[in-house]
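A.B. asks: structure of the sequence below:
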Amino acid sequence: MSNLKKQKVGEDDGMSKLPDSLLVQILSLMPTTKDAFRTCIISKRWHYLWTFVDTFIFNITNHNTSENLSFVDYVLTHSVSPKIKKFELDCTDCTDMYSYDDSSIRCEYDSLVTRCLSFAVDRNVENVLLWSFEDDVCTLPESLCTCSSLITLDVKYCTFDYYHPVISWKSLKSIKFGYSVLYDDEIVNKLSGCPALETMELYNVEGSRRLEINSLILKRLKLKDYWFAHAGEDHFLEIFAPYLQHLEISGDLNDLKCRLLDVSSVVKAKLTFNIRCTKGDNDEESDDEEEEQEDNRHDYHQVLYTLVQDNLQKLSCAAELRIGTWFIEVLCMLQFEGVLIPELKCKYLTLELHVEKFNLCGAAGLLRASPHVETLDIDIAITPFDSSWCQFESGYLAKGDNLDLDIWISSFVFPNLKSVKIASSHGVCLKYHSDRGYVKKLFKLSQFLLKNASVLEKFVIVSKRRRCKTCSKNCVSRYLFQLAEKLSDCTRSSTNFMIIFQE
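C.D. replies: Got it, this is the predicted structure:
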């Protein structure tokens, strides 16, 4: 609709025969409110239809900021909708707000945010998204914090009024906090004011050291890119949630270590986060300093071993697990330390294997600890994490990649594994990573599965046909097709299965 031109709508036009109520519903489904507003030029009948929409979506950018703010104000003034289903105000692209010499624009923005939220609350809004911009922390007004009609809330770069901490969201079912500071008592306060809350998501949040969730209703918790601002301390986040059913921890946690205290009801868990070793290597250290640093690294990783072992034990009864590369790396080191991996009862297992940090020993060890698995998915992933290792990690991981899996796990079988699928994520260049040994390791793991899965029914390899931006070739399809061909000639335990290549 952005290039919509004025045209005469005849009586026989299909749209003109629709009732106003249906046309308003159509306008409410448009990508932005500005798109809905532009339809006013179609005809006189359409001139005021946009004022009845119950969905408002505004994107404020650096381009024509003042005009965009004025447009939002114009819409608020002319809207006649008695109820609002959705109100979204996205200002994350308005990054140069502070660069304006005229401070009136900043004042206009702050005032507009307050008016927008008051406007939405007065009309019993159900779904709110408010993303402020990076250099500004928007304080949520008290009226929004006590909005009884609110069902979903998604806020970024926002905070709460310290002097009015009361939260009363009686209908709220889903909440997302991003780029915020939340302390333990604040989270407890918010949860106590949300008796109907089912899902909570925290991303790029700092401050909390313990998440205690005793609600019988809240079933889903997602954590991503959690962090602490205070360097030089041991950073732990404890999670106590005995009634939680779905748990996701992903992203870059830096040095934050998550300790699962009670997640006994979890049936589906995703652990794809990355932790960076803080005991770095220094080439200029003296012998004494180097020895002390080595001891520090050893002690640091002992903490990680215990943490990973305990967390897996806490999730041993989950039916579905998705495990990331960092977790698999630690499992490799655990095994060389002689530490047993707890047996897992999951039936559906996904391994998210980073192309540069995929470790054979860790992946095979996790599979050996999962005798009940019926479905195995392997996602070839590229993530923005730091792919470097400390010296302590490098020695173990190099040793793990050079293992002969058949000798190391000579008598193991997968008694319940029926389906295996390998798929690649967008952006993977297998030509580049083939030269670095990734495809070879993937073949060794696949060969190991075929040889030891006695009831396997299908082995599916999925590739999207697309030209790689790195090598300018269709490398993913090429290398995965070669993988499928090589596997078709391998020894297999099951006599009734198919290798399927899909594009």
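A.B. asks: for the rest of this, base every contact and every neighbour count on C-alpha atoms.
C.D. replies: Will do.
A.B. asks: buried residues, the helix or strand where residue 295 lies. List them.
C.D. replies: Using DSSP states H and E, residue 295 sits within helix 287-314. Neighbour counts over helix 287-314 (16 or more other Cα atoms under 10 Å) mark 293-294, 297, 301, 304-305, 307-312, 314 as buried.
A.B. asks: can you list these in JSON lines and add distance to residue 59?
C.D. replies: Converted to JSON lines, the buried residues of helix 287-314 look like this (distance: Cα to Cα, whole Å):
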{"residue": "293", "distance to residue 59": "50"}
{"residue": "294", "distance to residue 59": "51"}
{"residue": "297", "distance to residue 59": "47"}
{"residue": "301", "distance to residue 59": "45"}
{"residue": "304", "distance to residue 59": "43"}
{"residue": "305", "distance to residue 59": "46"}
{"residue": "307", "distance to residue 59": "43"}
{"residue": "308", "distance to residue 59": "42"}
{"residue": "309", "distance to residue 59": "45"}
{"residue": "310", "distance to residue 59": "45"}
{"residue": "311", "distance to residue 59": "41"}
{"residue": "312", "distance to residue 59": "42"}
{"residue": "314", "distance to residue 59": "43"}
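A.B. asks: of the residues you listed, just say which sits nearest to residue 322.
C.D. replies: Taking Cα to Cα as the measure, residue 312 is the one of the buried residues of helix 287-314 closest to residue 322, at 11.8 Å.
A.B. asks: picking that back up, now, which of the buried residues of helix 287-314 sits nearest residue 223?
C.D. replies: Once Cα to Cα is applied, the member of those that ends up nearest residue 223 is residue 311, at 15.4 Å.
A.B. asks: alongside the first, I'd like the structure of this one:
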Amino acid sequence: MEIERQSTIPNALPSNSAGNSSEDSVKRARLSPSNQGETQKPVDYISQLPDAIILHIFSFLTTKDAIKTSVLSKQWRSIWTSNQYMSFSLPPGSSRKSKSFTAFVNSVLSRSTAIKVKRFFFDAPCLALMQSSLDRWLQFAIKHHVEEVSVILNYRRQKIYALPQIMFCCMTLVSLRVSRCCFWVSSAVNWCSLKTLRIEHAELNDDGMMRVLSGSPVLEFLELKGCVGVKHVMVESKSFRELVIDSHEFRGQASMLRISAPHLLKLRLLGNSRGGEFTLDEVSSLIEAELNFNMKIFAHDKVKAYADLVKGLLKRLHHVTKLVMGSWCLQVLSLMEARDMFLPSLECRHLILLGAAGHEGVPEAIAKILESTRLLEKLFLQTTCTPNDMIELNAESVRHRVFAGEEFWNFVKWRIYQCLMHLRHVEIVDCGANLLTWEPILSLLKFLLRNALWLDKIVINSTNSKSSRAVERSPLLEEARILQSHPKCSPGARVIL
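C.D. replies: Modelled structure (predicted):
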């Protein structure tokens, strides 16, 4: 074998009687002169990268880090000046460094050779001495046909920076995100290319909002987070696809937010939105909706008002095919009197209930929702061990309810039988619930296995738990084994843990 191996090597040399091993001879024979030169001087692949690749790498870096790459190669020393992606950040509490930070940004922009700026990100405390500089920096980006702008000001006491009016005439702008800025619009808006708009923690008014929306004919995504002052969101654009209202602040006369968007496809109402209500006027094109907001209730007389709010929203969302409901909405429905528990018929085929366990009366609310979703095919439940403290009621103001487990579901079977005719997929995601919290869910799963005609599978996913110590995994595993052997109405139904 050794002879055969050596014979296959080109120009193989015999062993040296002076003591040089045959392996050294073979290595020398394998290396041609050109190969030996390459070994001594390795190729500098970094220097050979095309400028387009280098600039693409810069798009993932802050401007400061992009400048640091100039030490990698001589060819990289000046390429950063043509970087089209600019990102400047000053951490909170760094006010002492504001002068050097301002000087750094001025230096970068003065040395920039980029014809176009694709992205300009700014994240820093809003200091008074930086306002005029920020105006100049934004003007620089606008004059260089910027496409993406993000201005995040870490200043919580007050909003002291007003966006320059030239910003509202940037026709190349595709994406805009502003946080803690004064969003005052005094003239017509010309955002003919804008597709994504995020406004966070800003004071708005209906007149300015109307100008913004009417001046954005191709807007696809709008998010209002922690905003105050606006009472109407009306979008007529046919390209409008998604609206997110997060932690809306109802204040003074603006105690109602009316939403009208005939071409909207997805609506999300999120966060803590105390002191008002949402009204949906024209949302006939919606296919997906999420009601995951909460409003603090201080007295029993508020329960019916907020229950009417949830029922009113569901009535306007009856046609959506995917519906997400948060824990607060479920609890509100669970606190309603039986005579008021009439929900509109829902056409959704995919239902997601978040935090849907561990609260008294919630199984009744789930049953009522299942009764209303007669075409339901996929049910998703998320459990949690964190109590929802958004609802504060005296014990005497709400009747005490006793949950009787599977007996309860058997009792309401006649009400939800149509849902059982279509349900195919059930998934439970555990976010740290204890076994007591799981009891209503487990009884529901047993009921579905016994009664859902076309059920394909039940998936119990406990891998997403926030705290492994918060879950009694052994009892849960045992319950899953019990489910696997539980009688099934659908022969092909599977239980997957």
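A.B. asks: what's the first helix or strand after the helix holding residue 295 of structure 1?
C.D. replies: Next in sequence after helix 287-314 of structure 1, counting helices and strands by DSSP H and E, comes strand 320-323.
A.B. asks: tell me the residues of structure 2 aligned with that following strand.
C.D. replies: Under TM-score structural alignment, the alignment places strand 320-323 of structure 1 onto residues 322-325 of structure 2.
A.B. asks: show residues contacting that stretch.
C.D. replies: 287-292, 348-354 (Cα atoms under 8 Å, 6 or more residues apart in numbering).
A.B. asks: how close does the equivalent of residue 67 of structure 1 over in structure 2 sit to residue 107 of structure 2?
C.D. replies: Under the alignment (TM-score structural alignment), residue 67 of structure 1 pairs with residue 100 in structure 2. Residue 100 of structure 2 sits 10 Å away from residue 107 of structure 2, taking Cα to Cα, to the nearest Å as the criterion.
A.B. asks: overlap in contacts, the two.
C.D. replies: The overlap between the contact sets of residue 100 of structure 2 and residue 107 (Cα under 8 Å, 6+ apart) is empty.
A.B. asks: circling back to that earlier point, just give me the mean distance for the host helix or strand of the match of residue 67 of structure 1 relative to structure 1.
C.D. replies: Per DSSP H and E: residue 100 of structure 2 is located in helix 98-111. Taken over the aligned residues, the distance from helix 98-111 of structure 2 to structure 1 averages 2.4 Å (mean Cα distance after the TM-score superposition for structure 1).
A.B. asks: list the buried residues for that helix?
C.D. replies: For helix 98-111 of structure 2, the buried set under the neighbour-count rule, 16+ other Cα under 10 Å, comprises 98, 101, 102, 105, 108.
A.B. asks: over to stretch 421-431 of structure 1?
C.D. replies: 421, 422, 423, 424, 428, 429, 430, 431.
A.B. asks: next one: stretch 326-341 of structure 1
C.D. replies: Buried-residue list, stretch 326-341 of structure 1, by 16+ other Cα under 10 Å: 326, 327, 328, 329, 330, 331, 332, 333, 334, 335, 341.
A.B. asks: can I assume the last one is in contact with residue 370?
C.D. replies: No - using Cα atoms under 8 Å, residue 341 of structure 1 makes no contact with residue 370, being 9.7 Å away.
A.B. asks: which residues touch residue 187 of structure 1?
C.D. replies: So residue 187 of structure 1 contacts residue 211 (Cα under 8 Å, 6+ apart).
A.B. asks: which of the helices or strands spans the aligned residue in structure 2 for it?
C.D. replies: Applying TM-score structural alignment, one finds that residue 187 of structure 1 aligns to residue 209 in structure 2. Assigned by DSSP H and E, residue 209 of structure 2 belongs to helix 206-214.
A.B. asks: give me the stretch of structure 1 that the helix or strand following that helix matches.
C.D. replies: Note on helix 206-214 of structure 2: by DSSP H and E, the next helix or strand toward the C-terminus is strand 221-225. Alignment of strand 221-225 of structure 2 against structure 1: residues 199-203, by TM-score structural alignment.
A.B. asks: once aligned to structure 2, how far is the matching stretch on average?
C.D. replies: Aligned to structure 2 and superposed, stretch 199-203 of structure 1 gives a mean residue distance of 0.7 Å (mean Cα distance after the TM-score superposition for structure 1).
A.B. asks: that stretch: how far from the chain's middle?
C.D. replies: 10 Å (Cα atoms, centre = their mean, to the nearest Å).
A.B. asks: what of stretch 471-482 of structure 2?
C.D. replies: 31 Å.
A.B. asks: which positions in that stretch come out as buried?
C.D. replies: 471, 476, 480.
A.B. asks: give the contact list for the second one.
C.D. replies: To tie it back to what came earlier, the one meant is residue 476 of structure 2. Here residue 476 of structure 2 is in contact with residue 435 (criterion: Cα under 8 Å, 6+ apart).
A.B. asks: if I look at it, how far off is residue 359 of structure 2?
C.D. replies: Residue 476 of structure 2 is 19 Å from residue 359 of structure 2, by Cα to Cα.
A.B. asks: ok, now the first one?
C.D. replies: Remark: distance between residue 471 of structure 2 and residue 359 of structure 2 (Cα to Cα) = 17 Å.
A.B. asks: what do you get for residue 258 of structure 2?
C.D. replies: Distance, residue 258 of structure 2 to residue 359 of structure 2, using Cα to Cα: 31 Å.
A.B. asks: just residue 207 of structure 2 next, same as before
C.D. replies: Remark: distance between residue 207 of structure 2 and residue 359 of structure 2 (Cα to Cα) = 43 Å.
A.B. asks: what of residue 91 of structure 2?
C.D. replies: 41 Å.
A.B. asks: which one's more surrounded, these two?
C.D. replies: For residue 91 of structure 2 versus residue 359, neighbours defined as other Cα atoms under 10 Å are more numerous around residue 359 (16 against 11).
A.B. asks: element containing the more buried one?
C.D. replies: Per DSSP H and E, there is no helix or strand for residue 359 of structure 2.
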